[in-house]
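**Q** here are the coordinates; sequence isn't available:
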């Protein structure tokens, strides 16, 4: 395949017009290299441009090699791969590198270099490298993959890449698609994290989960386990918060000044009211504005330090769209592999035997990510107007399987009918839906209402979250779902004629499960706060995780997750039997979906 060069008037190596252009390009290309996976598609394209320029205007000669031909650039990249493999993986020859980096070795050649340089010279380089995610393969388990959003937690903070000793970058999504086709993968289970999960913590936790699933043969060549990390950060003490403050002093001063002006009126009113009770001397009136201002400043500073709204913004605007793009691009490449004669716009009807079923597992704010991803994909591939046999399709080659939500940070309205339920049609496309929740999740109950008080359109939406619903043990578990505020509980949903969305869920009340609870008291108005207070110390000491303990490898819910991954459309009897096996102490209560239970 020959490709015409658009830069025939300028021979290699390239040279910059001036020092300013050189510095701008060097900063841009250097940023791409630092924030992308080595030998991935966009990293390689940035290196192609670097190798094409001479080292001048302060450029590092080891980076800007000034190669004289496209073939020399391609050869240099393959040699860099060999050196990289020898340094990190103890591979001794290029043949072994080809086995571990097949996508790079197949695609990086003279034609690839020419196309890359064409895009650079035609001012289309941004489009050429525009990928909102990267894909990694697990070096220890060939059936485990990692998808990472390329967005960073802050404009001033560089991304933290997965550890090289555990995860190797794929060249692009085509490499994953070829694996799916070659192995005839029938199921892909994707799991994502929630609020306050920095990259390193997720990489380590996901690797531990993958090892546990591999030891029980839950994953195989036909069933891939994929982790998805969207940009999230550690509350209070993290580099992103500090750099934001230091680099935006002017904006910070504007905020502090505005807050002081706004606090003047309530503080003066407070001073006048106080003066009616205990007369004040005029010289003490200034203390009230200062006290009110300081308290407001501390409150707003605390809300920002917990990074809840920062994470929520990134979940909605980066996490969900980037995950939707991953599935869209994967489906498109699979279509090209499965039906090469069909055009991209032409619809194909592939047999179910070669389609891949996708299970989605979302924890906490990750539940918001997967639900919004379903909304995006549902808008793209059709809503309620689909035929019955097509309603679960996520494109030409992917089908939607189970949706598993663990302590989802989603308004309770998700299981209520109405015009404001913005994901109704998307949720109904799922094969089965499982909801793991706990009334003792103090993180979700209290932090969510404080952080969402000013952002949700109603007080109920800010204060009642789907992950806090529970079942009463005193009554038959199948009677009704409940949710509590602080002391008192109310019904989570009222029966209406439009009740089918609520009835499509399988509810798992994990309030008393090991890993998420340390207090054995039953819930009532007199014990509610005692339970919350009693769980705080074990939570702070790391003995339990009231919000995220569902995925600890010893938890019954993690064992139940393996059952769901291995079984398509299990019946109520099979679900109850499995819960008895993995939860012999009856810590989990089940309310099955209506079609499973009694009419």
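**A** Looks like it came in fine. Source: prediction; values computed, not measured.
**Q** contacts and neighbour counts: CA atoms only from here.
**A** Will do.
**Q** give the contact list for the nearest residue to residue 307 once chain neighbours are set aside.
**A** Closest residue to residue 307 apart from its sequence neighbours, by Cα to Cα, 6 or more residues apart in numbering: residue 235 at 5.5 Å. Contact criterion Cα atoms under 8 Å, 6 or more residues apart in numbering gives 196, 305, 306, 307 as the residues in contact with residue 235.
**Q** just residue 367 next, same as before
**A** If you count contacts by Cα under 8 Å, 6+ apart, then residue 367 has 194, 361, 405, 406, 407, 408, 409, 410 around it.
**Q** please compare the first structure with the one that follows:
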């Protein structure tokens, strides 16, 4: 059994790749008993690297990128607030094997490296990608042996009484189905009593059989592993990475406390020698212990072996618990100096931006990770008991800040974007700069499996409350593209109503506004409208080239519904297409070229980056072309004037130069806005061609298109009245 919490591997890469990629896998077992069981042995490697070494490699890489960016931008134009080193972590969903996870992560890594070849150098060089695997259990079994890995353990794990009832129930079913037994059951009192007894056992058998099926589905087991193994291990990985990066910064200043370290080493050596007078090499080991402890108040004993570890253990206890006044003063002064230097280092540099891609249950896992990592005692996150007036910091740990959250078919209740106590997603949403939701009305894995198994575990009073965010749909079924584009253009930041979003299943069709009204009758006006932070992409009718056909576009997530067709018939056909026709209603997002472009560009470059990447195609169309040409002419004229006059030192000329410089800034800003508006219109057109509906968050338009301050815009959006 692996003794480390997680293992870290480098994803396959070419020398030309700009974006390094890594694969982090939790070593938690499939079953709680440990790795000695067949279903827990998936993917073990006898030659896997030590995770500390690879973790240190990632930390060094990120730290070097921070240093390079700081130096290059400081030399060019100062350290700009918009320039960040970015770490993007993607997390798989329910029922994924290790091989499938690696394949998906490698595809994302390859895709983003192809994309960065088209971009300016700094937009590729500032990225690092990590795929995280938690211990999910494939439906077919960890090793592909359903009978051995799933069926036998499901039966042997049954408690004695249910197992006995299950076996008796099988006999009862056989006896009830045998035609020879029918005359006996219905021609005597004893036979009737026997029939009732067998029917009772058959009913108990069916109940237990249902529980066995739920176990075989793996959903509840995966939910437990995600919550109790996947979340803590990812939290620990981020904490250890934070610690390793901080150590990188502190190492720079170690030379400045060389004399203090030497004094501590001398005193510590004397004290350890009193305990081990005959030991050799005490001074060297004490020097290593002192250096480790002064860096982050811990000593890595794992790098010592044999007698050296005994010496290091004694030295570590002494340096931590020693009360000698001189020793304590030198120790605490050294640590205080190094920590102060580390804080100052990150105070004057942009933190590393941390973004997430969460698919299915991976989306739920992300939100739990953020809730744990968040500083709950930060005054900006406390607010009032009214649950509003909160704008918490996006800072995580000592070196990270949250960037973007991309949820793809998330297995999260729809109530989490409504105003109310059940909104455990709210704390995570407020901390991210950008949030995106990809959903499909026909996602059967969420619509049937998740909603069914959560029926008796999720505390909902209404059927609609049990549906998941991944099934959310946009109301306007006749219109594709960015359906609220005209509204956000007319009155930014124009909020949209919950009436635009709905869930639709068989005989149920309700907007989130109706669900909100039924669920929360308490003063909704004082609640934050966290749903407005999302940009929604309804991919129900998404049509594109995929793995099945590169010559003709087709629906990747659903099938077309006939006009006369009842919903029940449609969903039965969709179920058959999902089982026999290869229609992936839950993961088809990853097959289409356009959807991949949206998901990965939004995660790695954000809305502004996606829009800027479309500018060239957008400007090839006649939209706003004349106005752009006019702006370009004015900018050129202003620049010529500025260059002509800047040599003149007269005060009145200098004043005019300042005016021209300010005018030039405004003209370039206006040009940028117009170009991004054109690109946004082009994106809407492309979404329309692919039959994707999008509701653009008013925050995205105000911040990424108009360039307004994000904090001010977010406050307005969260606390303004209802949109229409």
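**A** On my side now, so go ahead. On a predicted model such as this, the values are computed, not experimentally measured, just so you know.
**Q** closest one of the contacts of residue 367 of the first structure to residue 281 of the first structure?
**A** Lowest distance from residue 281 of the first structure to the contacts of residue 367 of the first structure (Cα to Cα) belongs to residue 409, with 49.8 Å.
**Q** can you tell me what residue 572 of the second structure aligns to in the first structure?
**A** Pairing criterion TM-score structural alignment: the partner of residue 572 of the second structure within the first structure is identified as residue 533.
**Q** now its match, what's its secondary structure?
**A** Put simply, residue 533 of the first structure is helix when judged by DSSP: H, G, I helix; E, B strand; the rest coil.
**Q** grab the longest helix from the first structure for me.
**A** Selection of the longest helix in the first structure by residue count, based on DSSP state H, yields helix 249-277.
**Q** would you mark the buried spots in the strand or helix carrying residue 575 of the first structure?
**A** For residue 575 of the first structure, the host element (DSSP states H and E) is helix 572-582. Going by neighbour count (16 or more other Cα atoms under 10 Å), the buried part of helix 572-582 of the first structure is 572, 575, 578, 579, 582.
**Q** does anything pack onto it? Which helices or strands?
**A** In this structure, helix 572-582 of the first structure makes packing contacts with helix 556-566, judged by 3 or more Cα pairs under 8 Å, 6 or more residues apart in numbering; DSSP states H and E.
**Q** would you agree residue 137 of the first structure falls within a strand?
**A** Yes: under three-state DSSP, residue 137 of the first structure falls within a strand.
**Q** pull the contacting residues for the aligned partner of it in the second structure.
**A** By TM-score structural alignment, residue 137 of the first structure lines up with residue 10 in the second structure. With contact taken as Cα under 8 Å, 6+ apart, residue 10 of the second structure is in contact with 21, 22, 23.
**Q** circling back: how far does the longest helix of the first structure sit from the chain's center?
**A** 39 Å (Cα atoms, centre = their mean, to the nearest Å).
**Q** can you give me the buried ones in that helix?
**A** Under the neighbour-count criterion of 16+ other Cα under 10 Å, helix 249-277 of the first structure has 259, 260, 263, 264, 267, 268, 271, 272 buried.
**Q** and the first one, how far from residue 550 of the first structure?
**A** What it means is residue 259 of the first structure. Residue 259 of the first structure sits 41 Å away from residue 550 of the first structure, going by Cα to Cα, to the nearest Å.
**Q** same question for the fifth one.
**A** According to Cα to Cα, residue 267 of the first structure and residue 550 of the first structure sit 46 Å apart.
**Q** same question, the third one
**A** Distance of residue 263 of the first structure to residue 550 of the first structure, computed by Cα to Cα: 43 Å.
**Q** count of residues packed around residue 293 of the second structure?
**A** Neighbour count for residue 293 of the second structure, taken as other Cα atoms under 10 Å: 17.
**Q** can you confirm it is in a helix?
**A** Yes: Residue 293 of the second structure forms part of a helix when assessed by three-state DSSP.
**Q** for the residue lying closest to residue 168 of the second structure once chain neighbours are set aside, give me its contacts.
**A** The spatial neighbour of residue 168 of the second structure that comes closest, neighbours along the chain excluded (Cα to Cα, 6+ apart), is residue 201 at 6.8 Å. Taking Cα under 8 Å, 6+ apart, we find residue 201 of the second structure in contact with 165, 168, 169, 172.
**Q** select, from the residues you listed, the two members most distant in space.
**A** In the contacts of residue 201 of the second structure, the most distant members under the criterion Cα to Cα are 165 and 172, with 10.0 Å between them.
**Q** stretch 105-112 of the second structure: which residues count as buried?
**A** So for stretch 105-112 of the second structure, counting by 16+ other Cα under 10 Å, buried means 105, 106, 108, 109, 110, 112.
**Q** may I ask which of the contacts of residue 367 of the first structure has the most neighbours?
**A** Each of the contacts of residue 367 of the first structure was scored for neighbours by other Cα under 10 Å, and residue 407 scores highest at 31 neighbours.
**Q** aligned partner of that one in the second structure?
**A** Under the alignment (TM-score structural alignment), residue 407 of the first structure pairs with residue 409 of the second structure.
**Q** touching, its match and residue 472? I think so.
**A** No: here residue 409 of the second structure lies out of contact with residue 472, judged by Cα atoms under 8 Å, at a distance of 9.1 Å.
**Q** now, which of the contacts of residue 235 of the first structure lie within helices?
**A** residue 305.
**Q** okay then, goodbye and thanks.
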